[in-house]
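>>> Sequence plus predicted model, see below.
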Amino acid sequence: MRIEFYDSIINALEEAALEALDATGEQLLTDVTDAQVMPFDVGTMQNDATYVDHSHRANGQVTLLVDEPYARRLYYHPEYNYQTVNNPNAKGLWFEDWANDGKYANKVRENYAAFYKRFGGI
């Protein structure tokens, strides 16, 4: 038996995995925004201060960040009475639905798999 490794194909698949990771992070941001679950007054936190951080991409990690000083307080207090004028589903812990055991966790995994297939040419 003879086994040959094609470095160019392996490298292409590794790059496809990273591209899929980037695309999954961006899709997650879109999904969270579309679900209208973030507290929203004038839209600064959701529209301007929430982004995907790709700085640890090489380690296989992207992070959805909210860069506002009050975001932590709003996130960890689901007991607050959030206004629902702009986002009808506004609540605390708004990312939890997409976390490991959340109701949309499988959607995140499925998105990654679909992006990997697309970018990897599989």
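Cool, the structure landed. In this text, all values refer to a predicted model and were calculated from it rather than measured experimentally.

>>> Only C-alpha atoms from now on, for both contacts and neighbour counts.
Noted.

>>> Please point out which parts of whichever helix or strand Ala20 is part of sit buried.
Applying DSSP states H and E as the criterion places Ala20 in helix 7-35. Judged by neighbour count using 16 or more other CA atoms under 10 Å, the buried positions of helix 7-35 are 13, 15-29, 31-32.

>>> take the one below as the second:
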Amino acid sequence: MLLIRRIITGLIGLIGLIYAIYFSVRNMEALPLNMPLLGDFVVPGFVGYLGAFILGAVIVAVFSGFEHVRKSMQLRKLRKELNGSRRQPHKRVRRFLKEDEPVTQPEPSIQSLDSKEF
């Protein structure tokens, strides 16, 4: 389901990029850019739309990467906890495992009963 959603989102983004290229090439408009510390520039609309699309794609890729790393670390932590709980028995069971001596007394053998005089 997640893969289908990503494919649809990618197709919509690609359609938007194609439309932006078509629109800017047909109109050939120039976009004025005022960049701090670099000055004023006038770029064709195509370059502006393409730059905005690439910047958005980079931002989405970075945030998706962070989300993936966060989820994989969380999964790793859960696996460690699960493996640790498999190694150690539950508190209630541990109490019974500590007892080395059997609770019941061994039954007397037939020879021991015969040797006793009643």
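On my side now, so go ahead. Not measured: the values here are computed from a predicted model.

>>> After superposing, what score do the chains get?
Superposed pair, TM-score by TM-score structural alignment, normalised by the length of the second structure: 0.29. Supporting alignment: 42 aligned residues with a CA RMSD of 3.0 Å.

>>> What helices and strands are in contact with the helix or strand that the helix holding Ala20 of the first structure is followed by?
Using DSSP H and E, the helix or strand that directly follows helix 7-35 of the first structure along the chain is strand 50-53. Strand 50-53 of the first structure sits against helix 7-35, strand 63-66, with contacts defined as 3 or more CA pairs under 8 Å, 6 or more residues apart in numbering; DSSP states H and E.

>>> Am I right that Val42 of the second structure is in a strand?
Yes - judged by DSSP: H, G, I helix; E, B strand; the rest coil, Val42 of the second structure forms part of a strand.

>>> Quick one: the strands in the second structure, in order.
Remark: strands assigned in the second structure by DSSP state E are 30-35, 39-44.

>>> and of these, who's closest to Val62 of the second structure?
Comparison of those against Val62 of the second structure by CA to CA identifies strand 30-35 as nearest, at 23.3 Å.

>>> Tell me what angle the closest one forms with strand 39-44.
Relative orientation of strand 30-35 of the second structure versus strand 39-44 (axes from the mean of the first three to the mean of the last three CA atoms, to 10 degrees): 150 degrees.

>>> Report the distance from strand 30-35 of the second structure to the chain centre.
39 Å (CA atoms, centre = their mean, to the nearest Å).

>>> And for that strand, what's in contact with it?
When contacts are defined by CA atoms under 8 Å, 6 or more residues apart in numbering, strand 30-35 of the second structure is touched by residues 40-45, 48.
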